[in-house]
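S.K.: any chance you could fold what I've pasted below:
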Amino acid sequence: MNSETSPAPEAVDEFLMRFTSSPRGARLARRLISHRLDSWGLPYSSPANESLTLIAAELTANAVRHGHVPGRDFHLRLTRTADTLRIEVSDTRTERVPLLTHHEPPGEAESGRGLLVVARLADRWAVSPCTNAPGKTVWTELCISRH
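M.R.: Predicted structure coming up:
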């Protein structure tokens, strides 16, 4: 895990969409990711679909909760190559960059574990600044053969 910019792999399949920066937008993004993976031959109950759907839920919820700028949406990009799934969630909040090293929050804490889940499920993940607009992109990659 590092903050280096990693180029997206050559896409075999790609899904791009902009969502309202709201809980409803995050929920719709998660559902569409799961549906898209199923249509690409990764069934809803497959480990890859379940893992990436959970990652999408965490990243989109974080984009809404921590990356929200009034009047701005978040963007989602899903790509699949022969061996890799990659999801990118971009928001316009430049100054709130997640830490790549996390410690377990206190046992009674009600939040703070989302990126720990992402780190455990993803084969790689990092944060990159957006190149053509203000904001940041949190991306993850899953090796299909491992999931």
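
S.K.: could you use CA atoms for every contact and neighbour count after this?
M.R.: Will do.

S.K.: mind listing the strands for the protein?
M.R.: With strands called from DSSP state E, the chain shows them at 13-19, 74-80, 84-91, 124-129, 136-143.

S.K.: so what's the gap between the third one and the chain middle?
M.R.: Distance, stretch centre to chain centre, for strand 84-91: 5 Å (C-alpha atoms, centre = their mean, to the nearest Å).

S.K.: relative to strand 124-129, how tilted is that strand?
M.R.: Orientation of strand 84-91 against strand 124-129 (axes from the mean of the first three to the mean of the last three C-alpha atoms, to 10 degrees) gives an angle of 30 degrees.

S.K.: distance of Trp125 from Tyr44?
M.R.: 23 Å (C-alpha to C-alpha, to the nearest Å).

S.K.: same thing with Phe19?
M.R.: Going from Phe19 to Tyr44 by C-alpha to C-alpha gives 22 Å.

S.K.: please provide the structure for the following sequence as well, for comparison with the first:
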Amino acid sequence: MTSTELPTQVRRFAMRFSSTPRGARLARRLCAERLDAWGIPYGSDTHDVLTLIAAELCANAVRHGHVSGRDFHVCLTADTSTATATTALRVEVTDTRGERLPALAANPALDPPGETRLGGRGLLLVEALADRWGYSRRAGGPGKTVWAECVLR
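M.R.: Here you go, the predicted model:
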């Protein structure tokens, strides 16, 4: 490291889960535990927001990205820069169903959830809570990765 480079700290948690409601629940709980271990305490607004984002992305992987016999993958990354005193937290969820891409929540008028519909609000929540979100096709195989980022100051 040269004298002009400022240190950063990167923390990473990654794990595969069964593509079931039970797997999604376990992923949410382990992400919540990891955030607490990284200094984002249970019950704080930041912890609640990040846990909700992880829960929504995992639930979508199970509901819309499920392929029989295939798991989904979660990666939680915290990148802290001492230069800017910020931490970028990224939640990535990868499934193996590439033909079902997420509808962009930026235009809910195309298919509004409605008051009586039970689902369809997950990505609207992610869009409202995250600083940015998106998806990409999975490199090296079928599927996609849906991600969301939050920047903490």
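
S.K.: overlay them and tell me the TM-score.
M.R.: Once superposed, chain against chain, the TM-score is 0.89 (TM-score structural alignment, normalised by the length of the first structure); 136 aligned residues with a C-alpha RMSD of 1.2 Å.

S.K.: so what's the residue nearest in space to the middle of the second structure up against?
M.R.: Within the second structure, the residue whose C-alpha comes closest to the C-alpha centroid is Val91; the distance, by C-alpha atoms, centre = their mean, is 3.2 Å. For Val91 of the second structure, the contact set (C-alpha atoms under 8 Å, 6 or more residues apart in numbering) comprises Ile53, Ala54, Val74, Cys75, Leu76, Thr77, Trp147, Ala148, Glu149.

S.K.: and it, what pairs with it in the first structure?
M.R.: When the first structure is aligned by TM-score structural alignment, the residue opposite Val91 of the second structure is Ile87.

S.K.: then Cys75 of the second structure?
M.R.: Match for Cys75 of the second structure (TM-score structural alignment): Arg77.

S.K.: nearest residue to that match other than its sequence neighbours?
M.R.: Spatial nearest neighbour of Arg77 of the first structure, excluding adjacent residues (C-alpha to C-alpha, 6 or more residues apart in numbering): Leu16 at 4.5 Å.

S.K.: corresponding residue for the one you found in the second structure?
M.R.: Counting by TM-score structural alignment, the partner of Leu16 of the first structure is Ala14.

S.K.: enumerate every residue touching that match.
M.R.: Counting by C-alpha under 8 Å, 6+ apart, Ala14 of the second structure makes contact with His73, Val74, Cys75, Leu76.

S.K.: mean deviation, the longest helix anywhere in the second structure versus the first structure?
M.R.: Secondary structure assigned by DSSP state H gives helix 45-64 as the longest helix of the second structure. In the superposition against the first structure, helix 45-64 of the second structure averages 0.7 Å from its aligned positions (mean C-alpha distance after the TM-score superposition for the first structure).

S.K.: in that helix, what counts as buried?
M.R.: By neighbour count, and taking 16 or more other C-alpha atoms under 10 Å as the criterion, the buried residues in helix 45-64 of the second structure are 46-62.

S.K.: cool, and stretch 87-105 of the second structure?
M.R.: 87-98, 101-102, 105.

S.K.: return the member of these nearest to Gly122 of the second structure.
M.R.: When these are ranked by distance to Gly122 of the second structure (C-alpha to C-alpha), Ala105 comes first, at 9.1 Å.

S.K.: what span of the first structure is stretch 28-42 of the second structure aligned with?
M.R.: Applying TM-score structural alignment, one finds that stretch 28-42 of the second structure aligns to the residue range 30-44 of the first structure.

S.K.: just how off-centre is the matching stretch within its chain?
M.R.: Distance of stretch 30-44 of the first structure from its chain centroid, counting by C-alpha atoms, centre = their mean, is 15 Å.

S.K.: then stretch 26-41 of the first structure?
M.R.: Shown here is stretch 26-41 of the first structure, whose average C-alpha point lies 12 Å from the average C-alpha point of the whole chain (C-alpha atoms, centre = their mean).

S.K.: before I go, just wanted to say thanks for your time.
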